[in-house]
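In: Pasting the sequence and the predicted model now:
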Amino acid sequence: MPNPSLPNQPSPATASAGAIAANVLRKGKPKATEGDAIRPFRVDIPEADLVELRRRVEAARWPDRETVRDSSQGVQLATIQKLAQHWKTKYDWRKIEAKLNALPNFITTIDGLDIHFVHVRSKHENAMPLLVAHGWPGSVIEQLKIVGPLTDPTAHGGSASDAFHLVIPSMPGYGFSGKPTTTSWDPVRIANAYIELMKRLGYTRYGAQGGDWGAIVVDMMALKAPSGLVGIHTNMAGVVPPEIDKALLRGDPPPTGLSEEEQRACEQISSFYKHIGYAILMGDRPQTLTGFADSPVGLAAFMIDHDPASYEMIARSVDGQPEGLTPDDVLDNITLFWLTNTAISAARLYWENKGPFFSVKGVTIPVAVSVFPDELYQAPKSWSERAYPKLVHYNRLPKGGHFAAWEQPEFLSQEVRAGFRTLR
């Protein structure tokens, strides 16, 4: 998540919808000066890199144990040691590499940067094109579990009329996409690149879905409202009234007169704003995090400490309890960051961001909202209806958290189908 309290980032209240819209329009679409070549891509990590990774994990120097019995001081020593033990003795990168290579992977150059993406077309003729955007600390690996249900719904409890063609890009600086060497690769520019990507693929009518940074990016796509974008689905809705967001960021109490649902959302947001150390570090001094390019164990500890609910779920999984994510799931994503050396290039997105995260952006095209119980905050329906005047779907799910596609692919797939059903 971005940290709007940093000096180079205006508060959610000052970054008005009008200012954001002006920013989108000012930057315009990427210039297609590089041509429209789309090149096949295959993941092929040298074995020497995997050997070196295991060596570094084995050589990790450990800190003292925390002085409390809970996770209030951060990732607990026992949890990260168990994860590291699994990493060096049981984990096999080649399994996820094979899963990635079983899908069509491509790279194309947009706005001077290579953009990697997975592109899976459905066998159903009338499938709807859908761009799916990930966030931090994520990657295209997050979405692999929803590829089958969305592209082949008849094999997963849906109907042919629910089918999608999927386009799943790696964000600039993440995974197999290029690493920006200049500034200004913010959510607005990424949104413009994704719009260009869909145009380059020949899609004249499509939807977009996102969570975390991906939710901001698809909001920015919707704000630009290109002719082909019929609507968006978000599982991390930006619907908080700006004045409330500003108060919570300052540590002030929320205003009076809120509904019970709205009051609960304020409590969740206020709690989140008190525990965003990772975002402050990346938003203020990303280059200082050099240690994460050197220590895989350090990188792993940083990445799993995203939010309390996600961390506790991962910790239970590492302890052997069946959860939404397995230890292999967690290590697939961390290992991708390590092998591509993208810890710092990914972190810079926090430094680049100048806009709000949770608050209203001014989207006017159709929007579907899915609310998972362990998300950073549960977006109230009342706020969603005001933030998205063309709200076509709103639903609260019984289980799942911040990484919905990864943790609860069945639920998210059902939500995406429902969200776009009236927009086909």
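Out: In hand now; what should we look at? This is a predicted model, so every value here is computed, not measured.
In: make it CA atoms for all contacts and neighbour counts henceforth
Out: Fine.
In: Show me where the stretch 151-300 of the chain has its strands.
Out: Counting by DSSP state E, counting those that start in this stretch, the segments of the stretch 151-300 of the chain that form strands are 164-169, 206-210, 229-234.
In: now for those, which one comes closest to Ser345?
Out: Ranking the strands of the stretch 151-300 of the chain by their distance to Ser345 (criterion: Cα to Cα) puts strand 164-169 first, at 16.0 Å.
In: by how many degrees do the closest one and strand 206-210 diverge?
Out: Direction vectors for strand 164-169 and strand 206-210, defined by axes from the mean of the first three to the mean of the last three Cα atoms, to 10 degrees, enclose an angle of 50 degrees.
In: Second structure for comparison follows:
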Amino acid sequence: MNLRPFRIAIPDAQIDDLKQRLRQTRWPAALDADDWEDGTSLTYLQRVSDHWLKHFDWRAQEARLNRLPQFQAIIDGQDLHFVHQPGRGPAPMPLILTHGWPGSFIEMERIIPLLTDPAAHGGDAADAFHVVVPSLPGFGFSAPPAGPGCSARHIAGLWRGLMNGLGYERFGTQGGDIGATVSLWLARCFPEDVIGAHVNYIPASFRPAMGPSLPPPSADEQAYLDTVATWASTEGAYAALQGTKPHTLSFAMTDSPVGLAAWVVEKFRTWSDCDGDIERAFTLDDVLTDVSIYWFGHMLDASYRIYKENRRQPLSFAPSERVSTPLGVALFPRELPMPPRSWLERVFDVRRWNAMPRGGHFAALEQPDLLAEEIRAFFRPLRVK
């Protein structure tokens, strides 16, 4: 594995370069500077940029993140960055948590202590986990893939190698967004390793087999498919571009920090449970820490390209295929379109299906306490007594 400790240490020159680029931003015109209908509000992004330049302290964020036990390791030729926090309890269960786009490993920062040391946060020590939080290849401080083919399915194999290399022969998996896709691939491909899979999102690419000999979509399932199609036509431009021409997009985002922030901030606002006020769900420092990790990582092409790889390797199933790994699903009210339970049960052994009272797409960051308790509840009956 070539396991080695890791600390974030962005050179001063990169921070100075970021600030210089922010000072020299060329702002576009807008029909209505306050409006979000055509994309990110000009007025709001100017506020974000001003905060990034004058008030955001990357060194303070860096120091806080460096309190997490971080490592790098090489798995099947891929250099990966990850957090590995051992649990405190009588028999912690190994658990790998996977972020998505436009998130990063920092999505899990607040939920890690709730899972590793539940007794210190009002929970039961018997629910403790050994938590591993990797950065997806080409995200954060994981190296970009050396060539094509790094889809969620391929990443599932890397995660299995990472967990086995850390001494965890059997483990649970959890994720949202791309992390949910990786978790479902882990459950599908490695049932002998995966104790259970818990997700807070079902990717639209998930497709059970359909055909003349199989039950047609129910009314609820067809309504979901119609909703996904409508959502894709009104909100899916980012995915279409990242899934077809990721490199073209990466030129603009690699050169302009404000362009990158505009691309990310709009998703944090649209996909979170904030009623249009992004700072009801996140602080500006929360958002800018995430954006800064993308900026300093200088791997935007790879972080977009995973959409293209996942289009080439969709989560589709053969008519007779079933996945035996237990599955749990948390449904947050401001999540992207989610299917009915029956859609999953065509393939998966769904053990838990729970509607959450609040929260959106970035559940671990928005509602860490709610998600932590949901994860504990799902895995509780799966633990070896």
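Out: Looks like it arrived, so ask away. Computed from a prediction, not measured in an experiment: that's the story for all the values here.
In: circling back to that earlier point, would TSV of the strands of the stretch 151-300 of structure 1 with distance to Tyr377 of structure 1 and mean neighbour count be doable?
Out: What follows is the strands of the stretch 151-300 of structure 1, written out as TSV (distance: least, Cα to Cα, whole Å; neighbours: other Cα atoms under 10 Å):
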stretch	distance to Tyr377 of structure 1	mean neighbour count
strand 164-169	25	26
strand 206-210	16	26
strand 229-234	13	26
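In: got the ones you listed as TSV, with distance to Ile276 of structure 1 columns?
Out: Rendered in TSV, the data for the strands of the stretch 151-300 of structure 1 read as follows (distance: least, Cα to Cα, whole Å):
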stretch	distance to Ile276 of structure 1
strand 164-169	26
strand 206-210	21
strand 229-234	22
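In: These: which one's closest to Glu243 of structure 1?
Out: strand 229-234 (22.2 Å).
In: Residues in contact with the closest one: which ones?
Out: Contact with strand 229-234 of structure 1 is made by 204-211, 215, 218-219, 222, 365-370, 416, 419-420, 423, as judged by Cα atoms under 8 Å, 6 or more residues apart in numbering.
In: Would you show me how to pick out the buried ones of the residues you listed in PyMOL?
Out: Isolation of the buried members of the contacts of strand 229-234 of structure 1 (16 or more other Cα atoms under 10 Å) is achieved in PyMOL through the command below:
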select buried, resi 205+206+207+208+209+210+211+215+218+219+222+365+366+367+368+369+370+416+419+420
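In: taking the contacts of strand 229-234 of structure 1 one by one, which sit in helices?
Out: When the contacts of strand 229-234 of structure 1 are checked against helices using DSSP state H, the ones located there are Ala215, Val218, Asp219, Ala222, Val416, Gly419, Phe420.
In: what's the counterpart of the fifth one in structure 2?
Out: Spelled out, it's Val416 of structure 1. When the two structures are superposed using TM-score structural alignment, Val416 of structure 1 falls opposite Ile375 in structure 2.
In: sorry, back to before: who wins for proximity to Gly135 of structure 1 among the strands of the stretch 151-300 of structure 1?
Out: Here strand 206-210 is closest among these (Cα to Cα), at 8.0 Å.
In: Show me what that closest one is packed against.
Out: Secondary-structure packing of strand 206-210 of structure 1 (3 or more Cα pairs under 8 Å, 6 or more residues apart in numbering; DSSP states H and E): strand 128-133, helix 213-224, strand 229-234.
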